[in-house]
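**Q** model the structure of this input:
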Amino acid sequence: MKRILVVEDEESIRELICLNLEKTGFTVLGAGTGEEAVEIFTREGSSIDVILLDIMLPGISGLQVCKQVRQLSSTVGIIMLTAKTQEMDKISGLMLGADDYVTKPFSVSELMARVDAIYRRVAMSGGGQTSTLHYGPFEMNLKSRVLRKNGDPVELTQVEYQIMELFLKNPDTVLDRMEILKSIWGENYYGDDKIIDVNIRRLRMKIEEEPSRPRHITTVWGVGYRFKA
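**A** The predicted structure follows:
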């Protein structure tokens, strides 16, 4: 069963989103405040696949909710709803573990497509291949979807996991930014390609000894990134 938590304080917008999600087969839970969202996720988080989370909320903000949710789960998909003027909030949300963001005002069809893409990514974690990827100090189990470095598990969000899987399948290869974007977010992604750079920053903080002087994920200026042991 597909379950999604919609966190939006404007009731009319929340009802519109919930109605359209229900039409596409989701079981929808709604929350109007950050506190309510955290309470619902604490109680039912294991059954929730995706969270649609507005940044501007009464009480604790969507960014704070994102942070608390990520402390409870690295696998739930999180899409932030942001205003066009909230550029720094977009980056902050991604750095806190959000998988994607949608800018208001948005079309319902775009929002549904983005939710579906995140859901499919989360659903992939339930099964799949049984093989393991090895490269240098890294080992990735494609069934359990766990990355280890020198035997120690590295906790990743779904997006971070997919980027690392792409790197491990293409070691010592320069991947251009558009190639990464299309592989992870899909051919019809509407958002800013800056989302790649933010996720690379997050990954470096998790796998590099010195994130400011990366050894494993290096930048190829004007092109993209190379992964090496």
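**Q** use CA for all of it now, contacts and neighbours both
**A** OK.
**Q** which outside residues touch the lengthiest helix in the chain?
**A** Across the chain, the helix with the greatest residue count (assigned by DSSP state H) is helix 108-123. Applying Cα atoms under 8 Å, 6 or more residues apart in numbering, the external contacts of helix 108-123 come out as 2, 17, 20-21, 49-50, 75-79, 99, 102, 158, 185-186.
**Q** same thing but at 7 Å, please
**A** With Cα atoms under 7 Å, 6 or more residues apart in numbering as the contact definition, helix 108-123 has outside contacts at Asp49, Val50, Thr75, Val76, Gly77, Gln158.
**Q** for Ser92, see how far away the residue nearest the centre of the chain is.
**A** The central residue of the chain, meaning the one whose C-alpha is nearest the mean C-alpha position (Cα atoms, centre = their mean), is Asp99 at 1.8 Å. Distance, Asp99 to Ser92, using Cα to Cα, to the nearest Å: 12 Å.
**Q** give the buried residues for the longest helix of the chain.
**A** Of the residues in helix 108-123, those scored as buried under the neighbour-count criterion (16 or more other Cα atoms under 10 Å) are Leu111, Arg114, Val115, Asp116, Ala117, Ile118, Tyr119, Arg121, Val122, Ala123.
**Q** and what of stretch 26-33?
**A** Across stretch 26-33, burial judged by 16+ other Cα under 10 Å covers Phe26, Val28, Leu29, Gly30, Ala31, Gly32, Thr33.
**Q** give me the residues contacting it.
**A** Stretch 26-33 is contacted by residues 2-9, 18, 22, 37, 57-59 when judged by Cα under 7 Å, 6+ apart.
**Q** for stretch 157-167, same thing?
**A** By Cα under 7 Å, 6+ apart, the list of residues contacting stretch 157-167 from outside reads Ser74, Thr75, Gly97, Asp99, Arg121, Val122, Ile184, Asn199, Leu203, Phe227.
**Q** second input sequence below; structure requested for side-by-side comparison:
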Amino acid sequence: MKILMIEDNQSVAEMMGMFFQKESWDVVNAYDGEEGLNAFKADPDGFDIITLDLNLPTMDGMQVAKEIRAISETVPLIMLTARDSESDQVLGLELGADDYVTKPFSPMTLVARIKALHRRAEVTETVPAGAVPETTTEDDDFDVVTPHFQLSSKTREAILAGKPIEGLTPKEFDLLRTLAKSPKQVFSREQLLQLVWDYEYYGDERTVDAHIKKLRQKIEKVGPQVIQTVWGVGYKFDDSELDG
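**A** Below is the predicted model of the structure:
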């Protein structure tokens, strides 16, 4: 695995570098926002994970995240932040971060988060970045099928009403798959955290809300909204409205 670590605190970068080395991971360090963005632009397909500090010189981490997502909607991105405000964390997720870790953090915590995110992202290698999957009417090619929706965990295709839902991040895809596997079943935020994030998330329910918001925006580009809010409970998948 190759990691781009955009972190202005050199001691943190060096410490994490030792832990990454123990995992036999390669790391490219960038010590300010502009340097990190340029490193990604130079090799946008060369990194398996990006860790991005929020407070950076030359270019704020939020702006870097926005620029990275304009280039790639799917590269896994973990934000590192010393800020503890809910608004900063939610904004980071809405800008496209798949996860965030609040400083100070245990190095093993970050390693565990990276492993968890990479496990879910690595199968996307079967579909090149930016490619539009070829649609098919053979239900056997998909492991989740509803009257108007098909999803393949192998190829990471998600098709609504015959149109591919493009640019899903690993977490967005897993959220959609979890909901669609049980149409009309209502999932609480706590359940989704347990099913989609395979590590302790300490009850951070706003993470689910931020990812649902981004997922809905991508669904709405191809058809009616099939992710519905059940107020006071959680979320469900329902494509029955497309019958009309």
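**Q** buried among the contacts of helix 108-123 of the first structure? Make that a PyMOL selection.
**A** Selecting only the buried members of the contacts of helix 108-123 of the first structure in PyMOL, with burial defined as 16+ other Cα under 10 Å, works like this:
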select buried, resi 49+50+75+76+77+158
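**Q** pretty sure Glu208 of the first structure is touching Thr218, no?
**A** No: Glu208 of the first structure sits out of contact with Thr218 when judged by Cα atoms under 7 Å, with a separation of 10.6 Å.
**Q** okay, and the common contacts of these two?
**A** Taking Cα under 7 Å, 6+ apart as the contact criterion, no residue touches both Glu208 of the first structure and Thr218.
**Q** on that earlier part again, got the contacts of stretch 26-33 of the first structure as TSV, with distance to Lys149 of the first structure and neighbour count columns?
**A** Written out in TSV, the entries for the contacts of stretch 26-33 of the first structure read as follows (distance: Cα to Cα, whole Å; neighbours: other Cα atoms under 10 Å):
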residue	distance to Lys149 of the first structure	neighbour count
Lys2	32	16
Arg3	32	19
Ile4	32	26
Leu5	33	24
Val6	35	23
Val7	35	27
Glu8	38	26
Asp9	41	19
Cys18	40	19
Glu22	41	14
Ala37	34	25
Leu57	38	19
Pro58	40	13
Gly59	39	11
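**Q** ok, so of these, who is nearest Tyr135 of the first structure?
**A** Within the contacts of stretch 26-33 of the first structure, proximity to Tyr135 of the first structure (Cα to Cα) peaks at Lys2, which comes in at 34.6 Å.
**Q** now the longest helix of the first structure, how far from the centre of its chain.
**A** Distance, stretch centre to chain centre, for helix 108-123 of the first structure: 11 Å (Cα atoms, centre = their mean, to the nearest Å).
**Q** mean deviation, that helix versus the second structure?
**A** Compared with the second structure after fitting, helix 108-123 of the first structure has a mean deviation of 1.2 Å; criterion: mean Cα distance after the TM-score superposition for the first structure.
**Q** repeat that for stretch 196-204 of the first structure.
**A** After superposition onto the second structure, stretch 196-204 of the first structure lies on average 1.0 Å away from the residues it aligns with, using mean Cα distance after the TM-score superposition for the first structure.
**Q** matching residues in the second structure for that stretch?
**A** Counting by TM-score structural alignment, stretch 196-204 of the first structure lines up with residues 208-216 of the second structure.
**Q** just the buried residues of stretch 41-54 of the first structure, please?
**A** In stretch 41-54 of the first structure, the ones that count as buried by 16+ other Cα under 10 Å are Phe41, Gly45, Ile48, Asp49, Val50, Ile51, Leu52, Leu53, Asp54.
**Q** quick one: mark the members of the residues you listed that sit in helices.
**A** Phe41.
**Q** redo the buried residues of stretch 41-54 of the first structure as CSV? Include distance to Lys194 of the first structure.
**A** Converted to CSV, those look like this (distance: Cα to Cα, whole Å):
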residue, distance to Lys194 of the first structure
Phe41, 29
Gly45, 29
Ile48, 27
Asp49, 25
Val50, 22
Ile51, 21
Leu52, 20
Leu53, 20
Asp54, 20
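**Q** thinking again about what came up before, pick the one among the contacts of helix 108-123 of the first structure closest to Gly136 of the first structure.
**A** For the contacts of helix 108-123 of the first structure, the nearest to Gly136 of the first structure is Gln158 (22.1 Å; Cα to Cα).
**Q** counterpart of the closest one in the second structure?
**A** Pairing criterion TM-score structural alignment: the partner of Gln158 of the first structure within the second structure is identified as Pro170.
**Q** checking Tyr199 of the second structure next. Helix, strand or coil?
**A** Classification of Tyr199 of the second structure using DSSP: H, G, I helix; E, B strand; the rest coil returns coil.
**Q** now do the helices in the second structure.
**A** So, for the second structure - with DSSP H - the helices run 10-22, 33-42, 61-71, 86-94, 107-121, 170-180, 189-196, 206-219.
**Q** among those helices, which is the most enclosed?
**A** Each of those was assessed for mean neighbour count using mean count of other Cα atoms under 10 Å. The highest is helix 170-180, with a mean of 21.
**Q** mean deviation, that one versus the first structure?
**A** Between helix 170-180 of the second structure and its aligned partner residues in the first structure, the average distance after superposition works out to 0.8 Å, using mean Cα distance after the TM-score superposition for the first structure.
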